[in-house]
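Asker: only geometry, no sequence info:
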């Protein structure tokens, strides 16, 4: 278990919400995502802000996972992280767009890091859950982590357990 610098996390979140442009806010939120993941044993940031060969999809963060026993041995070697540092929650369209990016690359896991999580609007949350369930049937697991969950992290053990719990919740709830 490696401790996170919680003051640094708070500072990075504050900076990601107070830059002069939304572009800068997004990049700072991606910096936070990289910090949270690369602190986990066996995790390396492979690429950031990479466009596909057709210039139609950008991947915010791609991660290489060496499957270290104290890290994320239950997740395949490559996975994606999408960062949504919005003032509002993400909707089903955004969930579907990210899941499509994961699927298009032949991957089976992705993390949607969304400052305000998925919308709580009844119909829209049902749509988002339906999309996640549909991808689960294809053996693609997409989890969502919000700002409050990030702020609760004290060490890498917390992050690993959060990921495990999110995967279990996704599978059990369908």
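Answerer: Nice, thanks for sending it over. This is a predicted model, so every value here is computed, not measured. Numbers count the residues shown, from 1 in each chain.

Asker: could you use CA atoms for every contact and neighbour count after this?
Answerer: Fine.

Asker: tell me which element the most centrally placed residue in the chain falls in.
Answerer: For the chain, the residue nearest the mean C-alpha position is residue 111 (2.8 Å; Cα atoms, centre = their mean). Using DSSP states H and E, residue 111 falls within strand 109-114.

Asker: got it, and residue 62?
Answerer: strand 58-65.

Asker: what packs against the helix or strand following that strand?
Answerer: Downstream of strand 58-65, the next assigned helix or strand under DSSP H and E is strand 78-84. Helices and strands touching strand 78-84, by 3 or more Cα pairs under 8 Å, 6 or more residues apart in numbering; DSSP states H and E, are helix 22-38, strand 58-65, helix 92-104, strand 109-114.

Asker: here comes the other one, which I'd like you to weigh against the first:
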């Protein structure tokens, strides 16, 4: 277990809030990269990666060596999109991210959305409906972490538990019993 510098995260995000839109996004990307980088076996591969055609940009791509003290339940590549918006992320933006994941042949993505996503998780509306459709069509798993959740974390153990809980809830919510 590694301590997460909670106060530093809050201050870094607040500093981003005081800047222009790009600074808000950069602040969230830095927090996510640094926080996940505290886990054993997690390494940054690319930041703001752009494809050869210049048409697709991904905020963070991390490698996950699936170290027992890290995130062994997640895949080797962690593709992450960060949206430090005051409003929930809309379906079009979630669709754009899942499209990027499909183009990369990825089955897992992490969306860090400061204010969550549109719709109701229980009713599977709006962005939640799109995420369900992606899972049903291509078995693509998209987990969503909010800024409030990030700001509450005090250790990698807590963050790992949060991701495990979110993955379990995702699979349970997508199941057709």
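Answerer: Great, that's in hand. Predicted model, so just to flag it, every value in this text is computed and none were measured.

Asker: can I get the helices and strands packed on strand 78-84 of the first structure in CSV including distance to residue 5 of the first structure?
Answerer: What follows is these, written out as CSV (distance: least, Cα to Cα, whole Å):
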stretch, distance to residue 5 of the first structure
helix 22-38, 10
strand 58-65, 21
helix 92-104, 29
strand 109-114, 19
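
Asker: which among those is found nearest to residue 167 of the first structure?
Answerer: Nearest to residue 167 of the first structure, of all those, is strand 109-114, at 9.6 Å by Cα to Cα.

Asker: what's the closest one in contact with?
Answerer: In this structure, residues lying in contact with strand 109-114 of the first structure by Cα atoms under 8 Å, 6 or more residues apart in numbering are 33, 75-76, 79-86, 89-90, 95, 98-99, 102, 140-147.

Asker: the strand holding residue 111 of the first structure vs the second structure - mean distance after superposition?
Answerer: Compared with the second structure after the fit, strand 109-114 of the first structure shows a mean deviation of 0.7 Å (mean Cα distance after the TM-score superposition for the first structure).

Asker: that strand corresponds to what range in the second structure?
Answerer: On the second structure, the counterpart of strand 109-114 of the first structure by TM-score structural alignment is residues 108-113.

Asker: re the thing from before, mind giving me the PyMOL command for buried ones among the contacts of strand 109-114 of the first structure?
Answerer: Buried residues among those (16 or more other Cα atoms under 10 Å), as a PyMOL selection:
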select buried, resi 33+75+79+80+81+82+83+84+85+89+90+95+98+99+102+140+141+142+143+144+145+146
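
Asker: that older thread, output the contacting helices and strands for the strand holding residue 62 of the first structure.
Answerer: When contacts are defined as 3+ Cα pairs under 8 Å, 6+ apart, strand 58-65 of the first structure sits against helix 22-38, strand 43-51, strand 78-84.
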